[in-house]
Each structure stands twice: as structure tokens, then as C-alpha cells.
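Trainee: Dropping a prediction and its sequence here:
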Amino acid sequence: MKKIAVIGSGTMGNGIAHAFAQNGFPVSLIDISEEALQKALGTIAKNLDRIVAKGNLTEEQKAHTLRNITTYTSLQEGVQEADLVVEAATENVDLKLKIFRDLSTFAKPEAILASNTSSISITKIASVTERPANVIGMHFMNPVPVMKLVEVIRGYSTSDEVTRQVVEITELLGKIPAEANDYPGFVANRILMPMINEAIYSLFEGVAGVEEIDTIMKLGMAHPMGPLQLADFIGLDVCLSILNVLHEGFGNPKYAPCPLLVNMVQAGHKGVKSGQGFYTWTHGSKELIVADRFKKK
């Protein structure tokens, strides 16, 4: 695989494009918004500056990485020469199915079509294409340039050869692939999201406050950040979407989203991306302030 296309220039998309470009792959970064594409390039440049400042990258390597990325607002133009397409659009099943229908037409017949979905069935996504054997999940972790894990998800029809190639290219990125089969939430979110949901229930039921819950899990369980801070970081809307997939897929009430999470998302409190979640995220600062409504009276 020589040419990569990444669909979606948000947090995950620009991170995936960054990882491939820094490792020498020509990347087509695709989004319907030119403004979003320019913002993504700015984010990638800032992240590269941090790596340069740590002495892990030269200015020349930074410039080469940025030259490896070409932006497109046309899906057809962006994917037509790609050997591997990685879809990193919003976690919305209808949107993803539309994209993969289009990819079945626009991408080369031999191209591998991967989705960065965190919970949506790869088998379902593959079913709308004319090449289900070439469809696979590549679930990168956020922040992509830093996190080593890539969850590689085989759909029902994914071929052994496609899996082998995706494992190989994951390793070429300096990351560690871990294979999983296609069941709701795969492995990472099937385990993580119920924990986050239980932490939200603990807050909802008045067991403890935001800081107390996060402190207990950080200090008692050696987690790098507490589950409520992590939920803000992932995006409360994304957490809700994944829990809904788990609940629908397994039909088990233990996956039902906490009413507090539902209300927060409906109110537009989505965590870091909106500036308000379980914490208030001040612009340009890493300081976390517990949202007023959750502070002890």
C-alpha cells in the first residue's frame, strides 16, 4: 500500500493523516469543508511543533510530513488513487453507510476500505459495498499521534489477506495492532463504556462528586485519568452513541445510558469539544474546573 486517503478532518481524521504522513505515506485528507481542512492542517502543524520541541523530529521532517498531505473537498477525487481508505467521519451509522456506498463506486476495486468507527458493525458497513472482503475496522485511539494501539476489527467477510495487510501497515506506523471480531463495541468500548456509564450513574445517584469519582479511579486503580474526565475527552455525544449501539446490539439493560448522560448531550454539554461537560474546559488551558452544577453544595 502506497497511497492513503483519510475521510474526515476532525480530531481523529487529522490525527490519522498525521500518523501516516509522518511515516512517509502520501495522504489525501478529505472533508466537505475547506475551512475544516485548513483547521486540520493547522492542528497537524502544531502537533508536529510539539514533537520538534521534544527533539524527536527535525524541522525538515516536519516540512516533509506536511508536504505529504493533500486536501480535497471531493470524495471521488480524493480516493480515486488510494490503496487504503480510512473513514474517520462522525460516529453516525447513516453517514458511514453513505460514505461506503460511494467508496464502492469511487475507490479502486482492489483498495482496502477501513473504518475508524468505535462501535458500529464492520459487517453492516461492508454489506453496502460490492467488496465486503476488502472492508475492515481500524480503530485508532485518541490522540492518534501518541497512542500506540490500533484495534483491527474483522467483519464477517473480511479476508485474511486484507487483515494481514492492515496489521502490517499498522506496524509500519510504529503502532501495535490488536485483532478483534465484529461484535458491538468490539473490545475497547465494550469494556470501557460500561465503566464510564457506571461512573456517571454514581454521580447521578449521589454516591460521590465528580472529583471524588475520578480521584478514586486514578489513585485506587492506577488509571491515568478518571472516567468522567475521560468521557469529556472522548465526547459525551460519542459515549452516548456507543452505549446506544451496545444496548441495541446486546439487548441487555446493563448497557442502557444513564439519564444524566442523555440530558447532558441533549443540552449540548459534550465535554471538551463544547467547553462544558463534567468539567468546564477553559479555552487554551488544561485547567479543569468542575462544572458548577456538580459542585458540592
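Mentor: Received it, and whenever you're ready, just let me know what you need. Owing to the predicted nature of the structure, the values given are computational and were not obtained by experimental measurement. Numbering: from 1, shown residues only.
Trainee: going forward, measure contacts between C-alpha atoms and count neighbours the same way
Mentor: Will do.
Trainee: element containing the nearest residue to residue 16 once chain neighbours are set aside, please.
Mentor: Distance criterion Cα to Cα, 6 or more residues apart in numbering; nearest residue to residue 16, sequence neighbours excluded, is residue 144 at 6.1 Å. In the assignment (DSSP states H and E), residue 144 maps to no helix and no strand.
Trainee: Residue 144 touches residue 15, doesn't it?
Mentor: Yes. With contacts counted by Cα atoms under 8 Å, residue 144 reaches residue 15, the gap being 5.0 Å.
Trainee: Put this next to the first one:
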Amino acid sequence: MTEIKHVGVVGAGQMGRGITEVCARAGLHVTLCDVTEDRARAGLAGVADSLLKAEKRGAVTSEDRAHALAGISVTGDLSRLGGADLVIEAAVEDEQAKTALFRQLGDIVTDPAAVLASNTSSIPIARLAAAAGRPETVIGLHFFNPVPVLPLVEIVPSLHTSKSTELRVRAFAEDVLGKRTIVAQDRAGFVVNSLLIPYLLAAVRMVASGTATAEDIDTGMTAGCAHPMGPLRLADLIGLDTVAAIGEALYEEYREPLYAPPPLLRRMVESGLLGRKSGQGFFDYQPA
């Protein structure tokens, strides 16, 4: 099995930064790519800040932090990923955007042993694999936010993913990155989001109907069910636009009403109230 030494990450947002960090901390060379080099550099600054916080917590040494940062390069040119052993797409949760990326990556990454993976939360891998034109080496590799903290990765092979690709990626996630893995069928939502998103949307419907306040709903689940975070703060952390997008993908796949984003969530997204990343969602995150 060919060793994975060079990882390309497409998308320098929250998830891309987290994936870049865990790969760099594992001693891999990482090329972080976004639509412009400035955006990629902003992503690198986020990684540097996260590593500094990890050092202050005692999770990494100063030497480990410096070594991880030295292993990251940034670019706004997708063709720079042509020599990567593994490319992980972590772009916006939009099927058209991801499909276009995989079409480009299929042309750029020519090594038949290289793997193309998507961090999608809900989009079927088969559609991305078809766009890439090399479906046997395309797989879902779904990390959870915050990536450096949460141990789980969902491995999602499509019907065309080769067994060797699945085993190689699973070994990479477990043995190199130190993650725990589960394998899910290639259906929208996979395992975790198929269970999580209806729960989050139910909490949104409770707010919309006036059943309880957002604060009381979250307190009910943290104090009454021992959840580490309430559903509405969790939705804010994920990003309300992402929650809505995953709900849409699940509803398209299954046509079950519990997956449909409620009107309140749609209006909040349309109004730019996206949660933590915008400073306001169901809770206020603006500095005091």
C-alpha cells in the first residue's frame, strides 16, 4: 500500500483549516488551496492560531507547533495539487461547486494511486466520483468540527470505490491521524448527520412554534440529557447555512418531512444570521 506523505486540502474555511492542522501535526506535507492565495494564507493564519492555543493547553510542544507549520504550503492554484498522494476537498457544501472541483481534480491529479476524497456532510460520493472520471479512487472522508478535537471520521465508499482505496484511507485516518473511523453507505447524511440533523431541525421548530426559548431548549438537553452542547448552540457552531444545506440534501434523498429545513431556519440564512461565523444565530457571539 503506497504511503501517504503529501496531502492537498481544497478549501481554507473552518473544516479545511482543521484538516490541514491534523495532517500537519501528523508530520505530513500539506498544500492548502483556496480560490485565491490570500484566502489560503488566511486559512494558514487560522491554523497557526489554533496550534498556538494547543501549545498553551499543553497539547503540543513549541517544537511540534513549529514543525507542523513548516510542513504547510499555501496556494490559489489548484494545479499545485497534482503531485499529492491524497486530496481532501473541504469546499462549501454545494453540490454544483463540489462537482466542478472534482471534475478539475480528475484532470489535475494524474497518478492512478492518488486518492480524491470529499469532506462532504451529505452529498452522495457517487456523484462526485462520476465527475472525477476515476471513481475507483474517490471516497468520502468526513471529519467533524472541531477537527483537531473530535476523534471521528466517517469513511464513505461509493459503489465504485475500490476496496484497496477504502482500506488505504481507513488506515490513514486511524494509523496516521489517530482518528476513530466508522464506515457508512453512500447515502445522503451517512450515519451521523442522518441522526443529528432531524434533531437540530426539531429544536428550530420548537423555537419557531414558541414551545420554549432557545436558551431553555439547550438547557433542557444539556442538564436533562447530559449532552455536552444544546442543539441550537450546536447548530450555530456548525453554521446555520450548512445545517440548512444538509437538511435540503437529506430531504431530496428521502422526501421525509423531518429533514426539511423549517421556514425560520431559511429566513435566518437568507438574513445572514449564520451562527458563530457571522456573530449571530440563535445566540449572540458578538464581542461584548
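Mentor: On my side now, so go ahead. Owing to the predicted nature of the structure, the values given are computational and were not obtained by experimental measurement.
Trainee: TM-score of the superposition?
Mentor: Overlay of the two chains. TM-score (TM-score structural alignment, normalised by the length of structure 2): 0.96; 283 aligned residues with a Cα RMSD of 1.0 Å.
Trainee: that older thread, look up how far residue 20 of structure 2 lies from the aligned residue in structure 2 for the residue nearest to residue 16 of structure 1.
Mentor: Aligned by TM-score structural alignment, residue 144 of structure 1 pairs with residue 147 of structure 2. According to Cα to Cα, to the nearest Å, residue 147 of structure 2 and residue 20 of structure 2 sit 9 Å apart.
Trainee: cool, residue 185 of structure 2 as well?
Mentor: Using Cα to Cα, residue 185 of structure 2 is found at 26 Å from residue 20 of structure 2.
Trainee: Look at these two and report which has more neighbours.
Mentor: Each of residue 185 of structure 2 and residue 20 has its neighbours counted (other Cα atoms under 10 Å); residue 20 has more, 32 against 17.
Trainee: circling back: list the contacts for the residue nearest to residue 16 of structure 1?
Mentor: Residue 144 of structure 1 makes contact with 12, 15, 16, 19 under the criterion Cα atoms under 8 Å, 6 or more residues apart in numbering.
Trainee: Kindly present these as CSV, with separate columns for distance to residue 252 of structure 1, neighbour count and secondary structure.
Mentor: Listed next are the contacts of residue 144 of structure 1 as CSV, based on distance: Cα to Cα, whole Å; neighbours: other Cα atoms under 10 Å; DSSP: H, G, I helix; E, B strand; the rest coil:
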residue, distance to residue 252 of structure 1, neighbour count, secondary structure
12, 29, 24, helix
15, 34, 25, helix
16, 33, 29, helix
19, 37, 21, helix
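Trainee: So which residues of structure 2 form helices?
Mentor: 14-25, 37-57, 62-70, 95-108, 125-132, 163-171, 192-209, 214-225, 231-238, 240-254, 263-270 (DSSP state H).
Trainee: so what's the corresponding residue of structure 2 for residue 209 of structure 1 closest to, chain neighbours aside?
Mentor: If you follow residue 209 of structure 1 across to structure 2 using TM-score structural alignment, you land on residue 213. Nearest non-adjacent residue to residue 213 of structure 2, counting by Cα to Cα, 6+ apart: residue 207, 5.9 Å away.
Trainee: Aligned to residue 103 of structure 1, what sits in structure 2?
Mentor: Using TM-score structural alignment, the partner of residue 103 of structure 1 in structure 2 is residue 105.
Trainee: Then residue 60 of structure 1?
Mentor: If you follow residue 60 of structure 1 across to structure 2 using TM-score structural alignment, you land on residue 63.
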